[in-house]
Structure formats: C-alpha cells, structure tokens
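Visitor: Turn this into a model:
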Amino acid sequence: MESNDQLNLQNDKEVEKLIPFDIEPILFSGKIFKINRWSLKQDRILILTVRSVYVFRKKQLRKKLQISELGSVIKSLSSNEFILHFPNFFDLRIQCDRRQSFLDLLKLRFAHLQSQVTLRIYGVPSASLKEYHTTPSNKKYGIDNLPTEDMRLLDEEIKSAPEWERESMITDNSKSSKKKVEEEEFDFENSRSTKDKSGASSDKEDHHAITSEQDDFKLVTVLGRGTFGKVYLAELRQNSQLYAIKSIRKDVLLEFDQVNNTKLEKDILFSCDHPFLVGMDYLFQSSLRLYFIMPFVRGGELYKIFQSKKRFPENQVKFYAAQIAMAIGYLHNQGIAHRDLKLENILVDADGYLKIIDYGLAKMIGQDELSMSFCGTPEYLAPEMVSHAGHDKNVDWWALGVLINRNMLLMKIKNSKVIFPDKTKYKIEYSDEIVDLIVNLLQKDKTKRLGYQGDGDEILAHPFFASLDLKKCEGKEVEAPFKPEISSEVLDVKFFNAKNDPKDLTETYVPEAKIRKVEKAKDMFKDFDSKN
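Guide: The predicted structure is shown next:
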C-alpha cells in the first residue's frame, strides 16, 4: 500500500503528539474543504491512519472518527464532494481533489477492520450534497438523510461476508427462472494447472460455486477468509491427500491493484525450497478466480496456539525463533523481503515445526535499494516503515524482535526504549541472552539492528541460540518442545478459524459489472499459467 502522506505529517512532531504514529501510521494527508451545515467551506487538513479519520484545523485536532464506526459513503458523481456517514455520530461533508485516493485507502482499511459489515457507497448526480448531509440537529431527532437504495454503487461497495453469502444464495435460487449459469468445474482437466502444464482452460462460467461431487478435489470446510477470498480445506480424491486451497478473486485484485504482488507471491510459493516455508503444489485459474493449492499444515496458526498458552517458555521461543530466522534469511538471500511477519502468518505442523505463509506483501528488494511503499500489520511495523523513510529487508528483523517478545509477553516500548517486567512481581523467568537479543533486534536505527550486517547468519550466531543445534534443527532432527494435539479425524481443524456450514463452500457471487472488468483485464493474468 503506497503512502499518500502528501503533507509529510508523519514527520511532524506537533502532529505526533496528537496521533500515536507507532500504532497509527498515516496513510493519507491532504488539504480539504470541510463543508458545514450552512454549506460554508472551511479550510481543513484531512488525515487517514490505519484506524481513524482525523480532521485538523492547522495543527489543532478538531475531529477523530474510527474507521470501524463508518456506516456509508455518499459521493457526488459530478463534483469532488463526498460525505462520510457515521450512524452513531455525525456526517463529515468534504470537498477533496484527491477524493479517489482517499476513498480507495479508506475502503481497504474498512475491509480489514470490519469484515462482517458492509460499507455502503452511494452515488448521487448533484454537485452539492447538502440534501444528503445529516447534521447534528437531524441526529437529535433521529433523522438520517441517506440517499435512496437505487443510488447505491454496488460494484464499489465493500461487502460483508454474510452479505456475499446471501447474494450467492439468492442468485443460486433464481437459476431456474433465469438463464442457467453453470458451476465451475474444479479439476485437473478443466482448469488451467501450472503443475501438470495441461494448458486446458474451462469455458464454464465461474459465478457461484466450486462443485465437490465430480471434481478431483473434494472440499471439506473453510479454514479462513480474507479480503481477497477464502481458504478451503480440500481432499485430493485420487490419494486422499489434504490440501489448503486459497481462492483469490480477480476483481478484488484489480480493485486494490494487487495483481503484480500476487504474481510475486505465486513465484515465491513455487520456488520455495526450505523446510520452514510453505510452498505450492498446483495453481489453477478460472475466468474469475485464482486457486493456489498448497499442502495442508495441520497444526494450525501459531497465533491460535499462543492464545491457548498465553506464554511460551524460553526454550520453545528459541526453537521457533531459530526456524523463523533461517526461513527469513533464505528469503533475503533470494532478494525477497516478507514484510508481514506475524504470529497469524506462521503455521505449526504435526511434528511441532513451523511453516511461514502468506507472501502477499512480499517484495523483491535489491542490495542497496529502498522501497517507499507502506504495508504490514501496525503492531509489527519497523520505525523506518512508519516514518516513510524508505525500508529494506531489515524490517523483517524488527518484526522478529516483536514476535520473540510477544511470545514471552515481556516488554513494553515507550519512547523507543524496551522495558522488561520485574521477574519477581510477574513470576516470569527470562535469560540475559534473550533480553540482549530482543534489545538488538528492536533497534530503531536499522544500521544498529541485529541482522543489518550479516542477515540471518548474524542473528543465529547470537549467544541466545548457542544451546540449540542449528543444523539438526534445520533437518528436523530436534525433538520439538511442543506438538499440537491432533486427532486422526480429517475435520480436526481446531487450530484454524474454520467454518463447517455447507453454505460456506459456495463461492461468493460476483456482480456482472465486475465480471466485465475482469474480462477486459484478462491479459494481466496470463503469467499465472506458468511457473516463471
């Protein structure tokens, strides 16, 4: 995600006193006109962070509104005016030359924060939005001046997961009275597969569902869902092998300009040859979706295990940290920065070893190159990412420091200083070596950060890892300090956010306008038919 901090407020010390940049990096800043209830224009500064919308008058904070509280957006189709409608507060009526950039970033953050809520987008023909502005006096009497439903821009909306499912069911139920839309055949012959290089493409429409009766893959359950689609647990019929199938909607990739990132993710998955990185066995695509077929890692998310344990003992942290450093060091040697290292992106296999997943934010970064993009999870962002100073692969080592610390529930960071808790008061044990490792990984100056000089090898040479046989660890010859308790049943997915409702196995409905958009951009997905 590129930063649109046009006013460079991320480096403004006065603004930093009012916005906690360490947890709320700025995504957008710009000069606007705020329009009040009497339609008078007022000079203001608009700021969007990963969590909130701020309105400043010069350097004075006038309004702070949570993105998660946003109900709808009303925009003029003939001017650059728009309204942010907050049902529990008041409307923010704005004129902004960079409206589209702001709204694109706002929608992306809303999708991340409120996956169960639909963000409604209205488009009205009039240049002035006065009649749709819900003022404080309107609120007092319970009046919402929203446009009528026929003015909704359905193709631009961020839909909740439940609404996608409802639309899918409605469409399925209407098949008998409308032109029949065939279901997508998801198998080796009718889908384009990179692994077997069949090259055959399906001419069937991909509007609604992946069938599970006659296909090579039998869908079992949904392991999770995200902005770009769902992840299914599936069984390969010919040998009962379990796979995780990541279904990615092409229209959403186009909307958020993520096609190139997904190509890189594909390349990384196919080229991964490391015991602690997940790879990919097959890739299929239909007219509307990509399907990444990866081995199923049964132990689930490290985050879920961490939640159940609350704290990992130091020897377990050492075992995990070594594997992460080896895996990230391998990526760095290939010129790749992961950029989204966190507990949720690490899986545990049945033997208790780790697999790092999700290369959706990964980037090729050269030896002396800096990336100016802004991405990642707020709690794990390195200072150079937050300040938009330009970053390289060393952001991953900062994230490792946060990971190690969070696994032990050790520290707080205050004014860039790492503070460790009192051992007696909190009844916690930790060594001087782990303290030194965390302090050196969490150096604000990346040139002083552990790993800056020698990358993963420098980290693994730290005294904290001295008692661990790294070669045996890499060969999976060390007995894991923890193994997830997994039953022999296929449906044992307790370490995932799985859903067993059969309706979840139905693919979400894609509106006709978005289908046309994907068709126009079909050449952008040609590279997904090869491993190179």
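
Visitor: contacts and neighbour counts: CA atoms only from here.
Guide: Fine.

Visitor: Now S101: closest residue in space, sequence neighbours ignored.
Guide: N4 (7.8 Å; CA to CA, 6 or more residues apart in numbering).

Visitor: need the helices for the stretch 101-250 of the chain, in chain order.
Guide: For the stretch 101-250 of the chain, the helices defined by DSSP state H, counting those that start in this stretch occupy 136-140, 161-173, 250-255.

Visitor: And this one, please, so the two structures can be compared:
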Amino acid sequence: MSKVLINGFLNKKGSKFGFWHKRYVVAIGSQIIISKSQTDKPERYINMNGDVTIESQSDVSPPRFTLTPKGEKPITLATNTVEELNDWLNQMRSMTFMTSGITMDDFDVISVLGRGFYGKVMLCHKKNTNDIFAIKTVHKNRLVSAKKVHTIFTERNVLMKAQHPFIVSLKFAFQTDTKVYLGLEYAPGGELFYHLQKFGSFPIDDVRIYIAEMALALDFLHKHGVIYRDIKPENILLDAQGHVKLTDFGLAKDLTDESSTTTFCGTFEYMAPEVVARSSYGPAIDWWALGILTYELLNGHSPFQSDNRALLFMSIRTQPPKFPARTDRNTIDFISNLLNKDPELRYGMDQIRTHPFFNGMNFDDVLEKKYKPSFVPTIPNDVAALNFDSEFTCEPAQDSIATPVGQGNEFNGFSFVAPGEGQ
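Guide: So this is what the prediction gives:
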C-alpha cells in the first residue's frame, strides 16, 4: 500500500463564489485525495504527474497553493501557516515520479566537467551499456539552506518536456540521502564560453548559426510556457558537430498558467531592463539576452559593462548599445531591435526568422542542422574531456561525500528514467 506523505484539514476555495470550505486532504503515493472529512467518500482525485502545475502564495492571508492539472480547472487550498504551506509544497513537488533504481554504483566517473555552489557536473560511463552521460550532482543540504529545493524540481520537469535538437536531453534522475543527480546528454564540444575565451570572438557566419539555433530553442521553450532566464555562453554547450545545446535550467520559470513573473534573477550583464527595474516580465527577457549574446559572440564582450552594479543597471535601462566601427548595418539593426528597452517593441521569433542579419537562412533547415558551423570542436577518440576547462578536469574524478539533510522528505519522488534508457 502507498505511503501517506502528508495529510490534514485545509480550506478549499469555492470555484463559484470564492468562499472557503474545510476539506480533508491526503497526499498518498502519486495522488492528492480531497474529501469533506476523514470518513466521507473522496470528492476529487488529482494525479500528481508532470502535467500538474503547482503555484503558491505565501505573502497573502491565508497562505495557499493552487493545483492545475492539464486541461482541468484549478483548485486552491489554504493552510494556516507559511510553514504548513511549505510542508505541503515540498511533499507535492516530490510526488511526481517513482524511484528509478539507478545509483552512482552503476557508473565510472571519468572526469569533472564543471562546478558551482550547489554541486558539480561529472563525465560518467555507464558500466553495463558503455553509454556516456554528463551527471549533474547537487547537494541537498545546500538547496534546503538556500530555500532552493524547488529549482532542482523545476529543472528536471522542464528538461523532461524539452525534447529539442538544441536543448540537452534528460536521460534519468536519481537521489541519495545527501544528493540529487540529473543524468544528461553529454555534449563533447564543451561550453561556448570556453571557446569564446580561447578565440576572443567568432566569425559572423558561425554566429548566425549559433543564434538561429538558440532562437529555435527559446521559441520552443516559450511555446511550452517556459522562460529560460539565464542565457549566457557558460550555459550553451556544443555537440560533436559544433551545434548548440542549451543547458542548466536552474533558473527556468514555468509560466504555463501565467503570463509574467517578477523574480529578480539571472546574470547581471544579461538582464533585461524590466528585470533590472524589478517590473513584471515575460518571455521577452530571453530575446533581450539573445541580443546580448549575439553582441558578445561577435565582439568578445557584452555591450553593457561596469564594475559598479548601479552604473551597469543604469546603462542597461537608459543607454543604447555602442557598436565597433566595422559592424555592418544589418547586424546593428538586428541587435538593436533585440535590445529594445520596451519589451512590447522588442523583436521576437517572427521578426528574428526573417531578419536580413541571417542572410536568407531557412530556419526549417537550421532545425535540421543543415547549416554547418566552420568551427567544429576537436573530439578525441577516447572520452577525454578535451573541451572543458582544466580547472575542473584536473579535479579528482570521483563523487564526493556530502552532508545528510535530515529526513529529506522534500526530495521524495525526484527520481526518473526516460523511456528507452532502461537500467
């Protein structure tokens, strides 16, 4: 029998007049069951899978969360305290998938590819299949301490529905008492940032391909209700043929049932004016960041720079980008329209697709990778991580020991295996 994760009386908001009605709610297995009392027949079942959106409001009275199963009416439930709200949220986020049965014992660690505050990315070889994966490990205690548990679930859930040629694919996810793990497609070409540092800039024909591929990836995400929010060369990988792969969805925002958000996040030099102003924003912030990326790939630096954050933000909000004298007219027009301060007037996919900057490129052919970048990363015959920073690849190739995180109920059900990956 399935284990009860959390249960108790909550207040349900009526759909007709908005009155609150007391209900007994149980989270068990992968279901939320709502009844009038502990003994009454259930009046609603909600299957907590990837098609259920969970939104919360902790700054209103009473604190509440809303569940919206795909194609169904939303249901809003209120708790007595913010602490109780967080307990429910943590359990519901953890309900979405059964355990995958995969552990790190199934892999040999070849190399460290990158590292951040919450964990690292390792190049790993699966012992029984010889498949190669990039496994992202994240410390649970650091997520809990920073109140960022939701970000790893968001990243997993976004990647699960982001099946696209220019987005890394999620193959599996699992966890231990101390860490969560995301098994990702390995892009052996390394970070675009690594190559940008090495070359200083890229030829315009290659930049056209990179930006067209990125635009298609972003358009796909936007059509699926996701804002990426963290475009920068460090988050763009290259595959073996030199095509882009967008990665690291830790800051992604699912807007399936909203049109905007207000969270202040991202990399400062890539922030759109509406983010800097802490205004409500939508997918247009990604098109702004694409403009910054285009400029940086061509010139080796971003158009808005300052060691003083206040001056940087003022420049983003008030100053037009300055272009080198050699910049051609179509490039200036393209970047300037992506960097329009007004998100309503900023270029989107329709304008991008037909702009002369792309010199007549057919975006359907871009999607099929018919345009080949002149720069193709050197890929060794073995699995040496040649295109990654030696700062990381020289680290010991091992999965480190981490501090336990108490009961760890926040992460129940995180694990997942994509169809066809098997065990």
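
Visitor: any chance of the helices of the stretch 101-250 of structure 1 in TSV, plus mean neighbour count?
Guide: Compiled in TSV, the helices of the stretch 101-250 of structure 1 are given as follows (neighbours: other CA atoms under 10 Å):
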stretch	mean neighbour count
helix 136-140	12
helix 161-173	16
helix 250-255	20
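
Visitor: Would you reformat these as JSON lines and include distance to H85 of structure 1?
Guide: Formatted as JSON lines, these follow (distance: least, CA to CA, whole Å):
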{"stretch": "helix 136-140", "distance to H85 of structure 1": "12"}
{"stretch": "helix 161-173", "distance to H85 of structure 1": "20"}
{"stretch": "helix 250-255", "distance to H85 of structure 1": "22"}
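
Visitor: residue boundaries of the helices in the stretch 401-532 of structure 1?
Guide: 423-426, 432-441, 455-460, 470-474, 512-520.

Visitor: Mind giving me the packing neighbours of the third one?
Guide: Using 3 or more CA pairs under 8 Å, 6 or more residues apart in numbering; DSSP states H and E as the contact criterion, the secondary-structure elements in contact with helix 455-460 of structure 1 are helix 314-333.

Visitor: For the helix it packs on, grab the matching residue range in structure 2.
Guide: With TM-score structural alignment applied, helix 314-333 of structure 1 matches the range 204-223 in structure 2.

Visitor: Mind listing residues that contact that stretch?
Guide: Outside stretch 204-223 of structure 2, the residues that touch it by CA atoms under 8 Å, 6 or more residues apart in numbering are 162, 164-167, 227-228, 243-244, 246, 283, 286, 290, 294, 297-298, 349, 352-353, 357-358, 363, 366-367, 371-375.

Visitor: Among those residues, name the ones in strands.
Guide: Residues of the contacts of stretch 204-223 of structure 2 located in strands (DSSP state E): 227, 244, 246.

Visitor: Which of the residues you listed sits closest to V149 of structure 2?
Guide: I227 (18.7 Å; CA to CA).

Visitor: shouldn't the closest one be in contact with A252?
Guide: Yes: the pair I227 of structure 2 / A252 is scored as a contact, 5.7 Å apart, by CA atoms under 8 Å.

Visitor: Who has more neighbours out of these two?
Guide: I227 (26 against 20; other CA atoms under 10 Å).

Visitor: Look up how far C265 of structure 2 lies from the more buried one.
Guide: Going from I227 of structure 2 to C265 of structure 2 by CA to CA, to the nearest Å gives 12 Å.

Visitor: what's around K223 of structure 2, how many residues?
Guide: K223 of structure 2, neighbours per other CA under 10 Å, totals 11.

Visitor: P275 of structure 1 too?
Guide: 17.

Visitor: Show me what it aligns to in structure 2.
Guide: So, by TM-score structural alignment, P275 of structure 1 is matched to P165.

Visitor: same deal with H391 of structure 1?
Guide: Applying TM-score structural alignment, one finds that H391 of structure 1 aligns to Y281 in structure 2.

Visitor: again with I74 of structure 1
Guide: I74 of structure 1 maps onto nothing in structure 2, by TM-score structural alignment.

Visitor: Same check on K448 of structure 1?
Guide: In structure 2, K448 of structure 1 lands on L345 (TM-score structural alignment).

Visitor: So E512 of structure 1 versus A480 of structure 1, what's the distance?
Guide: Applying CA to CA to E512 of structure 1 and A480 of structure 1 gives a distance of 51 Å.

Visitor: Quick check on those two: which one has the bigger neighbour count.
Guide: A480 (15 against 11).

Visitor: Now do the same for the more buried one: its match in structure 2.
Guide: Aligned partner of A480 of structure 1 by TM-score structural alignment: P373.

Visitor: again with F464 of structure 1
Guide: Checking TM-score structural alignment: F464 of structure 1 goes with F357.

Visitor: For that match, grab the count of nearby residues.
Guide: 20.

Visitor: go on, I328 of structure 1?
Guide: I328 of structure 1: 24 neighbours (other CA under 10 Å).

Visitor: Adding distance to S387 of structure 1, write the helices of the stretch 401-532 of structure 1 out as TSV.
Guide: What follows is the helices of the stretch 401-532 of structure 1, written out as TSV (distance: least, CA to CA, whole Å):
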stretch	distance to S387 of structure 1
helix 423-426	34
helix 432-441	18
helix 455-460	23
helix 470-474	35
helix 512-520	36
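
Visitor: Mean neighbour count, the ones you listed: which tops it?
Guide: Mean neighbour count (mean count of other CA atoms under 10 Å) peaks for helix 455-460 among the helices of the stretch 401-532 of structure 1, with a mean of 20.

Visitor: related to what we said a few turns ago, and the match of H391 of structure 1, how close does it get to Y270 of structure 2?
Guide: Distance from Y281 of structure 2 to Y270 of structure 2, by CA to CA: 14 Å.

Visitor: same thing with M349 of structure 2?
Guide: 19 Å.

Visitor: ditto for V144 of structure 2
Guide: In terms of CA to CA, V144 of structure 2 sits 27 Å off from Y270 of structure 2.

Visitor: How about K171 of structure 2?
Guide: Applying CA to CA to K171 of structure 2 and Y270 of structure 2 gives a distance of 29 Å.

Visitor: neighbour-wise, which of these two wins?
Guide: Y270 (24 against 21).

Visitor: what's the equivalent of the more buried one over in structure 1 in contact with, if anything?
Guide: Using TM-score structural alignment, the partner of Y270 of structure 2 in structure 1 is Y380. When contacts are counted by CA under 8 Å, 6+ apart, Y380 of structure 1 is found next to 340-342, 398-399, 402.
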